Structures are given as structure tokens and as C-alpha cells.
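**Q** structure for the following, please:
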Amino acid sequence: MKNLTVPFLAILIALAFSACQPTAKLSEDKIESTSGEYTVPYFEDTARVSKIIKYTSVVDSIFARSAKLNHNPAIAYGIVVDNKLVYANSVGYSNIEKKIPATSKTRFRIASMTKSFTAMAILKLRDAGKLQLSDAASLYIPEMKNLKYPTTDALPISIFNLLTMSAGFPEDNPWGDRQLSDTDEDLLRLMKEGVSFSNTPGAEFEYSNLGYALLGKIIANVSGKSYQQYVTENILLPLNMNDCGYEYETMPADQVAVGYRWEDQQWKPEELLKDGSYASMGGMICTIEDFAKYMSFLLSVTPSTNQEEVGPVKRSSAREMQQPWKFTVLAPKRKARNGEPCPATGSYGFGLGWRIDCSGRITVSHSGGLPGFGSVYQLFPDLGIGVVAFSNLTYASMGVPVSQVVDTLIVLADLKKRAIPVSPTLKRMQEDLMKALLTWENQYDHLFAENFFPDKSKDRWQKETADLFANIGAIKNVSAMRPENLLRGTFTIAGEKGELNVFFTLTPDTKPKIQELDIFVKE
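**A** Okay, the predicted model is just below:
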């Protein structure tokens, strides 16, 4: 197997220095006709869910060990597979004093995991034509018009900047957490009096709770409703997330987890912060069972389909949230859990973190932390799986046990990416290409794009392929295509003495032609 570390580093560097910009408002015209080439990718293993369930005792042991090691009063957790909650469990007490066990129905404050709901609400307003991501935030919060920027060449903060945490505000985790119960007046007063910038807008990613508080205010001003009401009516209720909300005082007390900190070798209750103007950055309270419904929706939008829209936002908008919009980190020395080098790069989407590692595994996730609480959820769109965990310990680091659970399940259940069906055009081109490779007669010239023979002459192709075929001997079998997408893929030619891999990619013409071809000995 080829060593992927060096070429992957090149990819990481390219990603690190690429810049993503907000797109113009998309047309509301619905796509009515399709090419007929697309078939939805699918998981070949029909027993994948039962395999995962088989190893839930291992999952339980990981969380139980983590709770004991890190003094978590409770951890509630769940596994979502193929758009449904397939397993949920918990360990410990949601209320130590009253000895109330935590369950999948216990309501925990999920802190910054709230942010993706805020991003989704912004995109819903965008899709309705109420705003554009490239708009200056001051169009909707006039109090921001007189901000003093670091330089004269800075662009005013846009909604896109707020979504991607690139507004130039300083990292504000310790400070921002304590602003949760501030009033709208407090937030607007801060804007009127001015803020300090650490960077010019758009220059860099820097984690900003303030930015997401401002997004909440934009949602309220544009919709004419409070942020909490808009999210509840337009996201939570459509997903039947009936046990999620923002104000703990409106919830049954015995169903709300008490937050604790571990200090002086004992658990000490933390004051539960009230709802306020910073709700959009970290105020949501939710259960594992309800949050799994949200995770299921986010996972359901991959891959693309021709089905009717049934979610709180368009599937394309939910996929848009899960893209790497703003580069955050390059980790060339990162190692996998087995100790092998596995570089990774990270970016921030819209209310969601995004990472890809040397194996090509994409993780979409967000953590949350507040006094008394810590949480995380990780989604793996290519694998159709997600894991979530809530805890009632101050800034509990739930990423470690959740990552251990995911890595364990991927190995033990042998989880694979979806199979991509071969498009009619790709299959037809493979059949015609096989005929051309054997003779290179003029009757097959129409298969190749205008660049093909100028890039390498037909005589050269004929000589090189003849040598390759001679080396593998008489042809015994030609495999099916292994597509990368609708217009690119690889197949294998098996001979008596060896095998050849044949890769080709097609042009964007109405009648696609071969623009690139690579034939090499299979190792």
C-alpha cells in the first residue's frame, strides 16, 4: 500500500492557504429536471446496525471508565446510525443530592453545541430571502455601525464572518460563558460602546461566543420573534424535539441535570445560569433522545437525493453548514490512536467544526462547555454514524471518550463508506475504452477529448499499452468500474501474469469524452 503521508501533507497545506468566500444569494427556483445519471450511494453491509449493537457493552465500559477517571457525576450518551438513535445509555447521577440517575431523557445544558442551531436558523432566513450571508451585520444591528475597526482597509463584519468566527473578535470562552444571562440591552450597549478587535474581519478564525450572540440578535430582528421562539418553532418542533428548550425554570426540576464542579475531592453544585441574550451561543438544554433527532437530520442530508424536502431547512443548506468554510488548524505531527502518523487539518463551517485526517475520514462535530456542563457530538457523514455525550461536570472533556467509542466501533463493526453506483455514462465509456485499448483504431477516436492526443500522441499510447498488455499476458477478466463520482473512476484488467489498473476522467460536455487516462501495473 502506498504511503499517503507525504501527498496528504500537500493537500493539508493547500487547504490551509485556501480561502472560502460567501456566495451570492441563490435563486429560489427549484431544480425540476435531472440528467438521470445519478443513483444514491448506499451501504453494502446490511447488518451494520446489528454489528454496532453487538459492541454496546464496549461502549458502556468506555464511558464508565471515563466517568470514574474524570469524576463525572453523570454521562448520558447515544449512538445514531442511518438516521436513527440505535443505542442510548447513561452512567451516574443527574442530581447527586437526590440520587436521581441520569437517563437518555435527562435534560442537560449543551452549551456551544447550540451554535449549529443558530447557524441553521440564519440559513433558513437566507433561504427565505430575508438576508444574505455577505450582508454587513450592521444592516440588522444598527448599533454595530460605529465600531472602530483596526484598519481602514477592513471590510465591515458580515454575517458570514460571524458564522465562521472570523469577525476579528478575540477568543472569549471564559468571558463569554458568563454572559449567558445578559439582556439584549447589555449586548447592544456593548456594541454602542465599542469592542476591541484582535484581527481585522476575515483575516483569521478565532473562537467567538460574542459573534454567535450577535447572530441570535440578527435572527430576532429579522424574524420579528425572539431567538428562542424562532428556533423552537422552526427547528425544534418540526424535528419533534419537544424536550429541548432554553429556560430551565420552565422544565420539570427532577428532569434537569444539576451541574457540578470537582473541587477539594468532592462535587460542588454550580449555579445554573439563566437564559438571556447569549442563548444563541450556548443556552440550549436538551436530552440525548431529542438531540439524536437533530443529529439524524444532519446525517440524512448526505448523500444528495431526489427526495422531497422534509427537514427544517433544505438539505443543501444543512450540507452547507458541514463544509470547511474557514481554516482553523494544521496538525502535520498528529498521530492516530495506534501511534501511526496521521496528519489532519481542521476548519470551521457554520456552527460546526470540520476535520479530515490522513485516512480521508471526515468528522463534523462541536463540543460545548459551561460551568457545570460539558458535551460533544461527532458526525461521520461518509459512514452514516454519529455519537453524542452530555455530562454535568464543569467543562467536561467528552471528546476523548466519544472519539474512543467511534474508533472502536469503526474497527469492530468494520464500518465502510457507501458504495457509489456506476453511472450509465461511466459504464458505457468503460466498455468502449476496452475496445479502443486493444487496437487504437481510428473508429474509436471520438471517445477522446480534443486535448487527449495533443497531450500524448496516439502512436505513443499504442506502444505503451502494447507493452503493458504484453507484461500481463492474455486477458482473463475485466472488473466492474470503481467510480469516484459520475464521471471518474478506475477498473482492473486481470491477465495471466498480472493486473493493470485503468483510471479515466471525463469532460463536462453533454456527451462526455475521455480527457485523462492512466494505465499502471496494480501492486
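
**Q** please make it C-alpha for all contacts and neighbour counts, starting now.
**A** OK.

**Q** which residues does the strand ranked longest in the chain contact?
**A** Of all the segments of type strand in the chain, defined by DSSP state E, the longest one is strand 84-95. The contact list for strand 84-95, computed with CA atoms under 8 Å, 6 or more residues apart in numbering, reads 49, 53, 56, 60, 63-64, 67, 72-80, 99-104, 106, 256-258, 288-289, 292-293, 296, 392.

**Q** which elements pack onto the helix or strand following that strand?
**A** As assigned by DSSP states H and E, the chain's next helix or strand after strand 84-95 is strand 100-101. In terms of contacts (3 or more CA pairs under 8 Å, 6 or more residues apart in numbering; DSSP states H and E), strand 100-101 is packed against strand 84-95.

**Q** now do the strand it packs on: distance to the chain's middle.
**A** 23 Å (CA atoms, centre = their mean, to the nearest Å).

**Q** next, the buried residues of the longest strand of the chain.
**A** 84-85, 87-95 (16 or more other CA atoms under 10 Å).

**Q** coming back round to it: sitting in helices, which of the contacts of strand 84-95 do you find?
**A** 49, 53, 56, 60, 63-64, 67, 288-289, 292-293, 296 (DSSP state H).

**Q** between the buried residues of strand 84-95, which is closest to Phe350?
**A** Lys84 (23.1 Å; CA to CA).

**Q** state the distance from Lys148 to Tyr348.
**A** According to CA to CA, to the nearest Å, Lys148 and Tyr348 sit 26 Å apart.

**Q** more neighbours: which of these two?
**A** Between Lys148 and Tyr348, counted using other CA atoms under 10 Å, the more crowded position is Tyr348 (28 against 13).

**Q** give the contact list for that one.
**A** Contacts for Tyr348 (CA under 8 Å, 6+ apart) come out as 164-165, 205, 323-328, 354.

**Q** which ones among those residues are found in strands?
**A** Among these, the residues falling in strands (DSSP E) are 326-328, 354.

**Q** need those residues in TSV (columns: neighbour count and distance to Thr505).
**A** Formatted as TSV, the ones in strands among the contacts of Tyr348 follow (neighbours: other CA atoms under 10 Å; distance: CA to CA, whole Å):
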residue	neighbour count	distance to Thr505
Lys326	29	30
Phe327	24	29
Thr328	20	32
Trp354	26	28
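
**Q** ok, so of the residues you listed, who is nearest Arg460?
**A** Phe327 (43.2 Å).

**Q** to compare against the first, here's the next sequence to fold:
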Amino acid sequence: MHAGPLATLLVFAILLGPARAAPVDYAKRAAALIEPYRESGLMSGTILVAKDGKPVFRQAYGLANREWNARNTLDTHFRIGSLTKQFTAAAILQLVEAGKLSLDDPVGRFYPEAPKAWGDVRVRHLLNHTSGIINYTALPDYLPAISRIERPAKALVELVTGEALLFEPGARVEYSNTNYLLLGLAIEFASGEAYARYLSEHIFSPLGLKDTGYDDATAILPRRASGYRFGQGQWRNAAPMASSVAYAAGGLYSTVDDLLAWDDALFSGRVVSEASRQNMFDDGGRGYGFGWYVGTAHGRTLWSHGGAVSGFLAMTDYYPQERLAVIVLANNENAPAQKMSRELAALWFGALHLPEPIVLEDFILDRYAGTYRLGPRFFLDIRRDGGRLMVQGKGQGTWQPANAFVPESDRTFFSRVIDARITIDTEPDGRPNGLVLHQNGRDRIAPRIDPAEAARILAEPRRPPVEVSLDPVRLSPHVGRYSLAPGLVLTVGLENGRLWAQATGEPRHILYAEDERAFFMKSLDARITFEGDGAGRTTGLVLHRGGLDTPCPRIPESRPPPGRDGAVRGKSDSGSAARSSGVVKRGDRD
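**A** Prediction:
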């Protein structure tokens, strides 16, 4: 779970004030809204909210460099990940207006090495993620290998040219960063300029975006933020990532002020024509236009995009009818950027509804302090902190920051930051004997346990798994889709005699068999146990990770997403059957 304490009861009193506010009042309430995230360390970065192009809340939080204790400021440079796509899309539309490209140009015009299977893919399919080309950042070795090696864009595209299309071009939306690598190549082909130079001379400089550019880790960039993640109980530097890997899909840096200026320029017609801008936000009812998600939030039209590259998260939301912009940039992989952005908008619209806390006597809170066993090797340590409970998760190799829960009743406590509740179970005399954690649509029971026993369990060495060989025929009953949480699916597929598992928005992981139902991963500290009925049918699985066991029921009549078994089959240049990855949509992630 994401972690982070809530602020004091005074903060809630501020938040629960009048729903609609003048900008000055809004700034105070917005600061109070973000305070729990700042207090926990979850928010490290900058936030800007603007109405009619004018900031109504603008604030920097946390550290740009933890090793030098250098603070973030409003002019700190952050990597913006997939927010880059809207700049790439605008550049394509400029070149279309100049007659140098057409939205109906085939990929082969600017990428002659394209396989025959891509023959029907057009520029517009790349822009709106309907090409069917798989996502190179979802390849199994992307994080440990691909992302760490500098290589040209064409070399990155080559990683997937042997893969089959996931579907016929134009059939549906499937988010793929590979689409925007190819668009970067299209910009270079049509303009005769390098991608970074084109953006600099035709977008950044004309618009006065002096704090936006193509990120080159070898260059000296003043006020550059370092990226971090929280893991194993402490802050760590984010995994290294080669600058060239993100390219036109996510390679830019910027500031909140520059991104607001970009919004103003784009929406006022200073970047592309009105006709091109209409194309950009015409999603055809599929939820994605050209470089922007198109949807609704709080009952209003919303144009948005998120970004995530190693150590950084970004979110930009724009409500066109209200001309309200919310921009969040963070140098922390744990920051809930989208959650904060949507809450800030809800606060402006008067749509933020928070449970009202109560005050409990200290002796009641002290009574609940202790250790609770949430999983085989995962525990919750609870202590009192003023009028709230501080809850910290501890597993074998997994330590989370303390997270604050405020009382809603004498036995129920709520954390807005992680959208979770705990209900304390008690004996008739009031002594606690356990709790129930309500989160992500699940209820987890955690009996109270002696802290010394918990420490003993965590200290026990785990038996290393031993791989066995199984006939692929015995593996096929496990292939399907399993419900991991609301909106999250764990897909299991079969390739080359091995099962693989992939959660929504994450890379694939190979499963290695311990027996016919028990499997482990080498790329991730996790195991899976499949469950079945008396007829030999697989009905669900249990994901064992971080000391927790998570049951995942099988989605009825489910099969893997179009991929190995259902891809649009084509031939690679070598004549062998093209392969597919079973990639799922990555949403805000790069």
C-alpha cells in the first residue's frame, strides 16, 4: 500500500469549510489538503492549480536532492514522462499543417524497416494508440536491462518488430509507448531535424518555454531534481534509466509554470490550428485523442495525461469548460500524483467529501496499540500519536512508512491518503483481539499477535523454491485473467512451455513451476498458487508477495488479452510467425 499520515483534526476542519471559495481561501484549503501527503513524505515536488490561466495555488514540497538536502522550488526541473506525448503530437500536427506529413501516411514512409504486418498502420493510429503495435516498455526485460542502455530510437523499435500486432489497426485502443517512438522518427523524417532540436526551435523557443527541454543526463542542467523511491524501509535513489530510452514517448523535463504556459498556448491556438486542436481531442469515444486522455471527472469534461519514468511521476489535468488546470510534478515514485490532482479539482468544484473525524480519549487509543498479523509474513504495528493511530506495515524485506488513521467511531479509523479503513475487533471488556483492514475492495483480517512472535516469524529464513519441469498441457488450465483488485487484472498466459503473469500496467514476469499449482518468479519476489475445483478447473489464484497473500478469483470465461493466442498474425521479415506480448494498457506509466 502507499503510505502517509493524515494531518491533525484542525486540517480536516479547514477542509470541511465552505465548498466554493475565492482563490485566497482556496489556496489555504488546498495547502491543508496536500499537508498529509507532505507530512508523510509522499509528496516531494511541485503543484500548480490555475483558473483562467492564473495560478490560484502554487507550491513546492520536499527535497530535490536528498543527499545534499536541497529543497524543491517552483523552478526545479522534473522529468515529465508521458506528458511528453502531447508535445510530440503537437509537432506531428504542425508538420501535417505544413504539408510534410499526413495523418494517413503509413509507418513505412518514415520507418522503412517496418515489418509487413505493420503495413496498415497509419500516423493517426500511432497518435491515438490504435496501431496494435506492442509496448516496448512492457517487455519482460525492460526494467532490468532495456531501460538502462543508451540506444537510438530505431534500435528500441527493433525490439518489437518481430512481434505480431495485438489487433487490426484502428480496432481499439491499447496504450503503447512504441507508437510515440515511431512518431519521433516521423518528426525527424519530415522536418530533417533531430527530435529534440525540432521541439526546441518550433515549440519551446517560440512559446518562451525556457524551462522545458529534452532531458540528457550527461548535460549540466541547473536545478535538476533527482528521482527517488521508497523501498525496504528507507528512501533510495531510483533505478538508473538511460536518457535515450524514453525519447519522444517520455523524454522531456519541465516545470509547473512552463506546463501552464504550454496549456495556455495550446488551447489558445498558438501551437496548432483550431482544426488540428479539435483532432487532438477527438477520441472517437475511445478515451484517447492525440497525446491526451479524454474523459470526465467530477461530472465535467477532462483532458489529462500522466507520466512516470524512473524516480518521477507527473500529472496534468485540464477541465476545458471551467478552464481549470491542475499540474503535479514529483521526484518520488510513491507520490499519488493523480489522486492529489483529482482531489484538488474536487476541492475547487465543491465536490470533495471527507468523513468527519471524532475525538477519542487517549486511553482508548492506547489500548489499540500493538502488533497485528495481516499475512503469513506481514504485520501492522500500531501506536498512538496524539488523537490518531499511526499504522506501519512490516513484512520480510518490506517496511513501509507510518501511516496515520483518524477516528470515525470508537473502533473505526480512516486514512484518506491511502483510502483505507481499519476496524478494531474487541472483547466484551474492550481489549482488542484483532482488526479488519478495508482497502481496494478487500477486507483483510489481522489477529493481534505478540510483537516478539512477529519478530521471530520475520527472522525465519524462507525455503528457496526448487524448479520442476511440467508438460505444457498441464499448464494450460491456468491461462486466463484474474481479479487482483477493482480495476486491476492479473493476466496469465502460456508461451514456449512456460506460464507468464502480468498485472495491469506492469511488465510480464515468467512463472517457474514448483509443482502443478505452485509457481515462483525470479524477476520479482513473489509466488503464485493456483486454486481449483474437484473437476480440475482452475478457479482462482493466490498471489504471495511482500508477506501478504492476496486471493484473486478467476474472471469467468476469461482468456488472455489478444496476444499469443489471439493476436493478428503476421509474418516477420525472416518469414517466421511473428510473436505477440500480451501487453496490457499501462495508463499513466511509461
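
**Q** thinking again about what came up before, with neighbour count added, can I get the ones in helices among the contacts of strand 84-95 of the first structure in TSV?
**A** Converted to TSV, those look like this (neighbours: other CA atoms under 10 Å):
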residue	neighbour count
Val49	17
Ile53	16
Thr56	17
Asp60	17
Phe63	26
Ala64	18
Ala67	21
Ile288	26
Glu289	25
Ala292	26
Lys293	19
Ser296	21
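
**Q** closest one to Leu155 of the first structure out of those residues, please.
**A** Taking CA to CA as the measure, Leu155 of the first structure lies nearest Ser296 of these, at 37.3 Å.

**Q** doesn't Asp82 make contact with that closest one?
**A** Yes. Counting by CA atoms under 8 Å, Asp82 is a contact partner of Ser296 of the first structure at 7.5 Å.

**Q** would Ala314 of the second structure count as being in a strand?
**A** Yes. According to DSSP: H, G, I helix; E, B strand; the rest coil, Ala314 of the second structure belongs to a strand.

**Q** measure how buried the alignment partner in the first structure of it is and give me the count.
**A** With TM-score structural alignment as the criterion, Ala314 of the second structure lines up with Ser375 in the first structure. Neighbourhood size, Ser375 of the first structure [other CA under 10 Å]: 31.

**Q** could you do Gly119 of the second structure as well?
**A** Neighbourhood size, Gly119 of the second structure [other CA under 10 Å]: 12.

**Q** tell me the residues of the second structure aligned with stretch 330-343 of the first structure.
**A** The aligned range for stretch 330-343 of the first structure is empty, by TM-score structural alignment.

**Q** gap between Thr394 of the first structure and Arg126 of the first structure?
**A** To Arg126 of the first structure, Thr394 of the first structure is 35 Å away according to CA to CA.

**Q** for Asp82 of the first structure, same thing?
**A** Taking CA to CA as the measure, Asp82 of the first structure and Arg126 of the first structure are separated by 28 Å.

**Q** ok, the ones in strands among the contacts of Tyr348 of the first structure vs Leu188 of the first structure, which is closest?
**A** Lys326 (26.8 Å).

**Q** now, which of the buried residues of strand 84-95 of the first structure sits nearest Arg482 of the first structure?
**A** Of all these, Arg482 of the first structure sits closest to Lys84, with 29.2 Å by CA to CA.

**Q** which one of the contacts of Tyr348 of the first structure is nearest to Gln132 of the first structure?
**A** Nearest to Gln132 of the first structure among the contacts of Tyr348 of the first structure: Thr164, at 14.4 Å, using CA to CA.

**Q** that closest one corresponds to which position in the second structure?
**A** Mapped onto the second structure by TM-score structural alignment, Thr164 of the first structure lines up with Asn128.

**Q** Pro201 of the first structure now?
**A** With TM-score structural alignment as the criterion, Pro201 of the first structure pairs with Pro169.

**Q** could you dump the contacts of Tyr348 of the first structure into TSV with distance to Asn173 of the first structure added?
**A** What follows is the contacts of Tyr348 of the first structure, written out as TSV (distance: CA to CA, whole Å):
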residue	distance to Asn173 of the first structure
Thr164	16
Met165	13
Phe205	14
Gln323	23
Pro324	22
Trp325	21
Lys326	19
Phe327	19
Thr328	16
Trp354	19
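
**Q** so the residue nearest the centre of the first structure: helix, strand or coil?
**A** With distances taken as CA atoms, centre = their mean, Val364 lies nearest the centre of the first structure, 2.8 Å away. Under three-state DSSP, the three-state class of Val364 of the first structure is strand.

**Q** what of the one 3 residues further on?
**A** The three-state assignment at Ser367 of the first structure reads strand, by three-state DSSP.

**Q** surely it and Phe373 touch.
**A** No. Using CA under 8 Å as the test, Ser367 of the first structure is too far from Phe373 to be in contact (10.8 Å).

**Q** got the buried residues for stretch 126-133 of the first structure?
**A** By neighbour count with 16+ other CA under 10 Å, stretch 126-133 of the first structure contains the buried residues 126-127, 131-133.

**Q** now, which of these sits nearest Leu437 of the first structure?
**A** Taking CA to CA as the measure, Asp127 is the one of these closest to Leu437 of the first structure, at 49.0 Å.
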